[in-house]
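**Student:** next input, structure requested:
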Amino acid sequence: MTKNTDSRNPKILRTRRLTVLSSIAVLGLAAIVGGPIAFHQLNVPELSSLAQAAETAVQPESTAQPAGFADLVARVKPAVISVRVKIDEPQPTASSDEDGSPAIPPGSPLEKFFHDFGSPNASSGHEVMIGEGSGFFISADGYAVTNNHVVDHAQSVEVTTSDGKSYQAKVVGTDPKTDLALIKVDGQDFPHVSFADQQPRVGDWVVAIGNPYGLGGTVTAGIVSAEGRDIGAGPYDDFIQIDAPINKGNSGGPAFDHNGNVIGVNTAILAPSGGSVGIGFDIPATTVKVVIAELKDTGYVTRGWLGIQEQPVTADIAAGLGVKQAKGSLVDEAEPGSPAAKAGVKPGDVITAVDGAAIKDPRELAQKIGGMAPGTSVTLSVLRNGEPKDLAVTLGTMPAERQAQADTGPGSSAAPSKEQNLGLLLAPADQVAGAGEKGVAVVAVDPDGMAAEHGLQAGDIILDVGGKAVSNPDDVRQDLAALRKDGKQAALMRVQSVDATRFVAVPLGHA
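**Tutor:** Below you'll find the predicted structure:
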């Protein structure tokens, strides 16, 4: 069975395959604007001169040709390629009896059919899937850039150039974290393009060329709408937003500036209706150049690694920490044996700078650390209990992707205790099945309470409150009372969930 595929989520689509169906209308307006004229003061020669001037002013409007991108497109389009991949994936089979026949109820009209003609599961259990995307040559010897999600798990890759020639390509290397891939076609003298040296400005013209719906060689134009966009695709999100229509099938295609240099690689669209609504996202050329160079050298990308779980500093968390500004990256956990743990980074620290460069949020920290080589020594500036502190860290190598740890929801075996003001039902974690040995388990949450409003859920484990470790509900109550007595507006709790540890700032009610 053959079908076309595309990666997507409800709002952000990876643009492996789609096209442009809209049309563009060009409107021209010409007007002569003048003030009131006292004709009794004008003689015939003056009227004749005025008429000639008006004719001269109007004429250029009627003969001038509108500026376009034809010359630019003619120069760069030969370097843009269509990318077609074949993926052979195992498919789940329907439920069946032990003898391999489908689980059909006895007496069903289908029972005799399957007995005579065989089970619908009598297939190989595999499905051939065809995906289509875009790419572009960056060298005369056949190196080309595309998206990781275009060639991910591909058994074969075929590229087609603008003149209709097809070539087999091999995948040199991929980087899922930035959704980039480098492929190679054997040959010489391929037309190719260069990356822009500078980040484009918001409002600059941009031309996108790609392979929407497998049509190949489609050109659209627009402007750079925004920069530094985070769409939740990964820790290194720093996308350029453009309004040049890009669709499924444009994935991996280039976006050019008015000089014909690549400013970004098309990778995703905002698509509430399934197609382009004029909001597309490009990986910046500054990122692409670094990643592609490393893929060409080694086939993979190595990044510096701190080894922390982190979260943004919200206004509520800043109040709970007693800091003035909601900036920086709050450390939820330093992984045992990680570079951060060895350097003395602790939960509750707020990382405010790296080597003196201010850090706005966890995304900026991830980008800065990820852009450094393993083994690099850096200085982390942190706030600990409101006091500034510098820590020297030698970065490690980011490990391979780790599976999220599965956990089962706790079943209470102890009499829970209520924390009335926050709407929590609590019990010692070591007395709740599956909750572990440390902390206080949240057995139930009042859906209308303050804790639920700020993200606490049944099954969470409260590890500490206001920087103090807790082991039973009385510890939680006493620490909350102390915070209220000290005039704190919020209680900062370190909470362990199924897949992560985080801080939750819950506003304190009156005792």
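
**Student:** from now on I want contacts and neighbour counts done on CA atoms only, so please keep to that.
**Tutor:** Will do.

**Student:** tally of neighbours for the closest residue to Tyr300 other than its chain neighbours?
**Tutor:** Leaving aside its chain neighbours, Tyr300 sits nearest to Gly173 (5.6 Å; criterion: Cα to Cα, 6 or more residues apart in numbering). Neighbourhood size, Gly173 [other Cα atoms under 10 Å]: 21.

**Student:** roughly how far does Gly173 sit from Lys296?
**Tutor:** Gly173 is 7 Å from Lys296, where distance means Cα to Cα, to the nearest Å.

**Student:** which neighbours do the two share?
**Tutor:** The contact sets of Gly173 and Lys296 overlap at Leu182 (Cα atoms under 8 Å, 6 or more residues apart in numbering).

**Student:** neighbours of Pro388, how many?
**Tutor:** 13.

**Student:** my read is it is in a strand, agree?
**Tutor:** Yes - Pro388: assigned to a strand according to DSSP: H, G, I helix; E, B strand; the rest coil.

**Student:** wait, it touches Leu380, no?
**Tutor:** No - between Pro388 and Leu380 no contact is recorded; they are 10.4 Å apart, counting by Cα atoms under 8 Å.

**Student:** and the residue nearest to Tyr300, what element?
**Tutor:** In the assignment (DSSP states H and E), Gly173 maps to strand 166-175.

**Student:** want to put them side by side, so please do this one too:
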Amino acid sequence: MTKIPFRPLPFRFSRSVAAFAAGGLLAFVAAQADLSLISRSNAAPATVAAASAAAVPGPAAGAPLAALPDFSALVEQVGSAVVNISTVTLAKNSNVSGINPNDPFYDFLRRFGIAPGMGSQQPQESRGIGSGFIVSADGYVLTNAHVVADADEVAVKLTDKREFKAKVVGIDRRSDVALIKIAASNLPTVRIGSPDRLKVGEWVAAIGAPFGFENSVTAGIVSAKSRALPDETYVPFIQTDVAINPGNSGGPLFNLKGEVVGINSQIYSRSGGYQGISFAIPIDVAMKVKEQLQKTGKVQRGRLGVTMQPVTKELAESFGLAKPVGALVTGVDRSSPADKAGLQPGDVIIALDGVPIEEATDLPRKVGDSAPGTKLGLTVLRDGKRLEKQAVLAAMPSETAPQARGESAGGGRVGLAVRSLSREEAAALGSSGVVVVGVNGPAARAGLQEGDVVLAVNNARVSSPAQLKELLDQAGKRFALLIQREDARLYVPVRTD
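**Tutor:** Sure thing, here's the model as predicted:
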């Protein structure tokens, strides 16, 4: 990290940033936006004078200069398939002290002998904006995962001003791709291009809603391909100089043919604003994710079970390599596919199924693209000898694994996922109960938090997730949960109506 002067930022934008309010953009910044991508101070790259006429010959006399691209036809053709996305996320209350005596729910609690207290806090809404594009006429829309992740409400606005509530079909945080669905038909769609055919220096354009300015267009060039970024293992990013600003996250990157070649996703910045370097997820990567999300709502990736590092020039010399290529194994997980295949720390993986591993980052991408159960051939260098190994990939653990261990209480009606207390937790607590591992919907609005321990529903004690589910099913639309939060016990009123 010390070699990287500044790091990529996902397109998030906080409504608390006062600097934008001072700049006159308060109306748009009041929403927690998502970074966008459009606005160039110079429409064309500046020409650099030649140091010597002899060294850099000029164009032949009378030769016409190449015309700059005109994007108007492209925008007219594809603009209607780009959408604006707005989200509402209910912030969890840090404190729940009770409800006001004037609230009708006050009497409900009193009938159960519960002292409801005073001064209930209302949940705080956080609003966000982003962009997306329609990939099927029946309403499937691609965007960034960070645009819609954790949102309680998602809305989509089309260029014809129609607005729809959207359902989040699935998100994949590892690639930052999300698929959402609106109830509509006969919608305009984008055409999918091939990022592999992109050339460095080629013109590209983007459409989105920077700072909430809908259907804005900007252009730039491809600066580089297959960029590896810190903490981004599975995406070979397209680097461009297209301006990125809050609100364009999830928007499409087009080539001059009007085909989508990427999803605008990140910037590289010291300040948090656009500084000439932006990154897009290649559309072929996004479409693979989209197919899995549409079928199952999640993405399955293969897992080899190694930790690794790049091979530097010095390491290449130490391992007898002609040049610094491959992935140097630094650790092997016990009982993993790599362990069963006989890999060891110090091995250098130089090929996967005969395809050379040029960079260490190539390995997790190629393994991740393979389904669990896939048999892969590994070419390994060990002590100067070339070895061939076979590994059968396991499944990559779900990125939501901690919540997956919880059980849904109330059939999803309450928005509460819980797990049983461990023996140690139960002994420390001195009571039975269940631990909250996930909240949304009514539970989030009521102020419940991950880590809370649910002790009772109204006055009925809870000893297991199954019992909590049964009690919630019987509780109706309004009930109170007795919870333990750190050293305090309190009742939290919950409404599902």
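
**Student:** sorry, back to before: what do we get in the second structure for the residue nearest to Tyr300 of the first structure?
**Tutor:** In the second structure, the residue matched to Gly173 of the first structure (TM-score structural alignment) is Gly170.

**Student:** list the contacts of that match.
**Tutor:** Gly170 of the second structure touches 178-180, 293-294, 297-298, counting by Cα under 8 Å, 6+ apart.

**Student:** restricted to strands, list these.
**Tutor:** 178-180 (DSSP state E).

**Student:** out of the contacts of Gly170 of the second structure, who has the most neighbours?
**Tutor:** That'd be Leu179 among those, by other Cα under 10 Å, with 30 neighbours.

**Student:** doesn't Val147 make contact with it?
**Tutor:** No - between Leu179 of the second structure and Val147 there is no contact under Cα under 8 Å: 10.8 Å.

**Student:** pull up the overlap in contacts between these two.
**Tutor:** Contacts common to Leu179 of the second structure and Val147, judged by Cα under 8 Å, 6+ apart, are absent.

**Student:** and the lengthiest helix in the second structure, which stretch of the first structure?
**Tutor:** Longest helix of the second structure, by residue count under DSSP state H: helix 283-296. On the first structure, the counterpart of helix 283-296 of the second structure by TM-score structural alignment is residues 285-298.

**Student:** for stretch 388-397 of the second structure, same thing?
**Tutor:** Taking TM-score structural alignment, stretch 388-397 of the second structure hits residues 390-399 over in the first structure.

**Student:** buried residues of stretch 272-281 of the second structure, list them for me.
**Tutor:** 272-274, 277-281 (16 or more other Cα atoms under 10 Å).

**Student:** mind checking which of those residues land in strands?
**Tutor:** 278-281.

**Student:** alignment lookup: Arg111 of the second structure to the first structure.
**Tutor:** Counting by TM-score structural alignment, Arg111 of the second structure has no partner.

**Student:** ok, Arg111 of the second structure - how many residues close by?
**Tutor:** Neighbour number of Arg111 of the second structure under other Cα under 10 Å is 9.

**Student:** what are the ranges of the helices in the first structure?
**Tutor:** Going by DSSP H, the first structure shows helices at 44-63, 70-76, 109-117, 148-151, 285-298, 315-321, 339-343, 362-370, 450-453, 473-485.

**Student:** now do the first one: which elements does it pack against?
**Tutor:** So the one you mean is helix 44-63 of the first structure. For helix 44-63 of the first structure, not one helix or strand is in contact under the criterion 3 or more Cα pairs under 8 Å, 6 or more residues apart in numbering; DSSP states H and E.

**Student:** the fifth one too?
**Tutor:** Judged by 3+ Cα pairs under 8 Å, 6+ apart, helix 285-298 of the first structure is in contact with strand 166-175, strand 180-185, strand 262-270.

**Student:** stretch 471-479 of the second structure corresponds to what range in the first structure?
**Tutor:** Taking TM-score structural alignment, stretch 471-479 of the second structure hits no residues over in the first structure.

**Student:** ends of that stretch, how far apart?
**Tutor:** Span of stretch 471-479 of the second structure from end to end, Cα to Cα: 10 Å.

**Student:** dump the residue contacts of the closest residue in space to Lys181 of the second structure that isn't next to it in sequence.
**Tutor:** Nearest non-adjacent residue to Lys181 of the second structure, counting by Cα to Cα, 6+ apart: Tyr140, 4.6 Å away. Applying Cα under 8 Å, 6+ apart, we find Tyr140 of the second structure in contact with 134, 179-182.

**Student:** now which residue in the first structure aligns to Tyr140 of the second structure?
**Tutor:** Checking TM-score structural alignment: Tyr140 of the second structure goes with Tyr143.
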